[in-house]
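**Q** The amino acid sequence is not available; the structure is as follows:
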């Protein structure tokens, strides 16, 4: 497991989760487009430091200082070795987090098209040929590649960030709690006891 860079995110002072989702999205964005699904465990840094004081030696000094100043500060830990599954629903269906994990974050790339374009493609592809439909949607002139980052906590709080390839800069990332409610719900379900 590796930890993403924890450089300062644009300020939204009321939400450590928002800051963490922005950090995770930028961390994945640094690798460019075409990346596989990336998954992160989220832990409250102050609690992790209490459980394992030696962790302070492995984290950057500014992270330790932020955690001491903000009990809600989160550290993201990338999960390596994800199972090879057919789709995201299958992956999320296999996930369960231990009690020491306070939340989870997921970063995934998707192709978005307007609803009219999706209906147009459905009309010309066989209903059972998902592969052909996906290829036709990706090739549609109105298709837009996006990177979606979602973070959820056990208390139900959640945040999202969406970056489009056509506006690929940190200043153009759309943020909000309810940008992708279906993905938020699916990721939140992985935290259920």
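**A** In hand now; what should we look at? Remember, it's a predicted structure, so these values are computed and weren't measured experimentally.
**Q** contacts and neighbour counts: CA atoms only from here.
**A** OK.
**Q** how about stretch 40-51: buried residues?
**A** 40, 41, 42, 43, 44, 45, 46, 47, 48, 49 (16 or more other CA atoms under 10 Å).
**Q** Now do the end-to-end distance for it.
**A** Using CA to CA, to the nearest Å, the end-to-end distance of stretch 40-51 comes out at 19 Å.
**Q** List the contacts of it.
**A** Identification of contacts with stretch 40-51 by CA atoms under 8 Å, 6 or more residues apart in numbering yields 55-56, 64, 67-68, 71-79, 100-106, 153.
**Q** Can I get the buried part of those as one ChimeraX selection?
**A** Burial among the contacts of stretch 40-51 is assessed by 16+ other CA under 10 Å; the matching ChimeraX selection reads:
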select :56,64,67,72,73,74,75,76,77,78,101,102,103,104,105,106,153
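**Q** Mind checking which of the contacts of stretch 40-51 land in helices?
**A** Of the positions in the contacts of stretch 40-51, 64, 67, 68 sit in helices, assigned by DSSP state H.
**Q** of all the residues you listed, which comes closest to residue 137?
**A** Using CA to CA, residue 67 is the member of the ones in helices among the contacts of stretch 40-51 that sits closest to residue 137, with 43.9 Å.
**Q** what separates the closest one from residue 44, distance-wise?
**A** As judged by CA to CA, residue 67 and residue 44 stand 8 Å apart.
**Q** Check the contact lists of these two and give me the overlap.
**A** With CA under 8 Å, 6+ apart, residue 67 and residue 44 have common neighbours 73, 74.
**Q** Wait, residue 76 touches residue 22, no?
**A** No. Look at residue 76 against residue 22 with CA atoms under 8 Å: they stay out of range, at 11.3 Å.
**Q** could you pull out the strands for this structure?
**A** Assigned by DSSP state E, the chain shows strands spanning 38-44, 74-78, 103-112, 144-153, 158-164, 174-176.
**Q** can you redo these as CSV with distance to residue 184?
**A** Output for those, formatted as CSV (distance: least, CA to CA, whole Å):
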stretch, distance to residue 184
strand 38-44, 13
strand 74-78, 17
strand 103-112, 9
strand 144-153, 6
strand 158-164, 7
strand 174-176, 11
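**Q** Presented hereafter is structure B, for comparison with structure A:
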């Protein structure tokens, strides 16, 4: 079997990976059991050119990065999100204006092994299903951060509560493909 070599990231893809990792590290600094976070991603240099007063809201490092890299992104956390039954419902309600270059989301989930997943699937009541999953010995709490750009690039970062360190964060283009796809649909 031939393994495909990962494609070299574009400048925009590299900027996206930096933005996603930055969002994940800010979420890690806040701690676990946090609500869903939704972020607009904008090219910092373009935003500064359109509104120079924005410089007063950014730290020096972000301004310097924008000067060095026109693809550098600023993540703007969204407040006042519409009420939603679940993450899929929330993402289905979001749309972004053309000035937004991409979007990202940070969400915590519980993952279980195949046997526990099969047991949970047999439980019809959602509350009972969640209670069942929370008591499983193979339970793994994770934070998923995914980001996508209108140009098609995607990046994900995943941190497990049981391995809660920056060095243990798993990263890649399609680590959480369903979340990437749902997030990309908000930009269509």
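**A** Received the coordinates, thanks. Not measured: the values here are computed from a predicted model.
**Q** Mind checking the TM-score on these two?
**A** Here the TM-score for the pair of chains, by TM-score structural alignment, normalised by the length of the second structure, is 0.91; 178 aligned residues with a CA RMSD of 1.4 Å.
**Q** residues touching the corresponding residue of the first structure for residue 148 of the second structure, list them.
**A** Here residue 148 of the second structure is matched to residue 152 in the first structure, going by TM-score structural alignment. Residue 152 of the first structure makes contact with 17, 103, 104, 105, 158, 159, 184, 187, 188, according to CA under 8 Å, 6+ apart.
**Q** I'd like to know which of the ones in helices among the contacts of stretch 40-51 of the first structure is nearest to residue 95 of the first structure.
**A** residue 67 (27.3 Å).
**Q** Go ahead and confirm that closest one touches residue 73.
**A** Yes. Assessed by CA under 8 Å, residue 67 of the first structure is found in contact with residue 73 at 5.2 Å.
**Q** Quick one: neighbours of residue 130 of the second structure, just the number.
**A** The burial count assigned to residue 130 of the second structure is 13, neighbours taken as other CA atoms under 10 Å.
**Q** Counterpart of it over in the first structure?
**A** Checking TM-score structural alignment: residue 130 of the second structure goes with residue 134.
**Q** Please report how far its match lies from residue 19 of the first structure.
**A** Residue 134 of the first structure is 33 Å from residue 19 of the first structure, by CA to CA.
**Q** ok, the counterpart of residue 49 of the second structure in the first structure to residue 68 of the first structure distance?
**A** Aligned by TM-score structural alignment, residue 49 of the second structure pairs with residue 50 of the first structure. With the distance defined as CA to CA, residue 50 of the first structure ends up 11 Å from residue 68 of the first structure.
**Q** cool, and residue 76 of the first structure?
**A** Counting by CA to CA, the gap from residue 76 of the first structure to residue 68 of the first structure is 17 Å.
**Q** now residue 80 of the first structure
**A** Shown here: residue 80 of the first structure relative to residue 68 of the first structure, a distance of 28 Å by CA to CA.
**Q** same check, this time on residue 171 of the first structure
**A** Taken as CA to CA, the span from residue 171 of the first structure to residue 68 of the first structure is 29 Å.
**Q** same deal with residue 152 of the first structure?
**A** Counting by CA to CA, the gap from residue 152 of the first structure to residue 68 of the first structure is 22 Å.
**Q** which residues sit in contact with the residue nearest to residue 17 of the second structure when sequence neighbours are not counted?
**A** In space, and not counting its chain neighbours, residue 17 of the second structure is closest to residue 155: 5.6 Å by CA to CA, 6 or more residues apart in numbering. Residues in contact with residue 155 of the second structure (CA under 8 Å, 6+ apart) are 13, 16, 17, 20, 146, 147, 148, 171, 172, 173, 174, 175.
**Q** which helix of the second structure spans the most residues?
**A** helix 11-30.
**Q** packing partners for it?
**A** strand 73-77, strand 102-111, strand 140-149, strand 154-160 (3 or more CA pairs under 8 Å, 6 or more residues apart in numbering; DSSP states H and E).
**Q** and the ones you listed as a markdown table, adding distance to residue 134 of the second structure?
**A** As requested, those are arranged in a markdown table below (distance: least, CA to CA, whole Å):
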| stretch | distance to residue 134 of the second structure |
| --- | --- |
| strand 73-77 | 29 |
| strand 102-111 | 8 |
| strand 140-149 | 9 |
| strand 154-160 | 15 |
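**Q** Nearest to residue 89 of the second structure, out of these?
**A** Judging those by CA to CA, what sits closest to residue 89 of the second structure is strand 102-111, at 13.5 Å.
**Q** What is the mean deviation of that closest one from its aligned residues in the first structure?
**A** On superposition with the first structure, the mean distance recorded for strand 102-111 of the second structure (mean CA distance after the TM-score superposition for the first structure) is 0.3 Å.
**Q** what's in contact with stretch 56-70 of the first structure?
**A** By CA under 8 Å, 6+ apart, stretch 56-70 of the first structure touches 6, 45, 46, 49, 73, 74.
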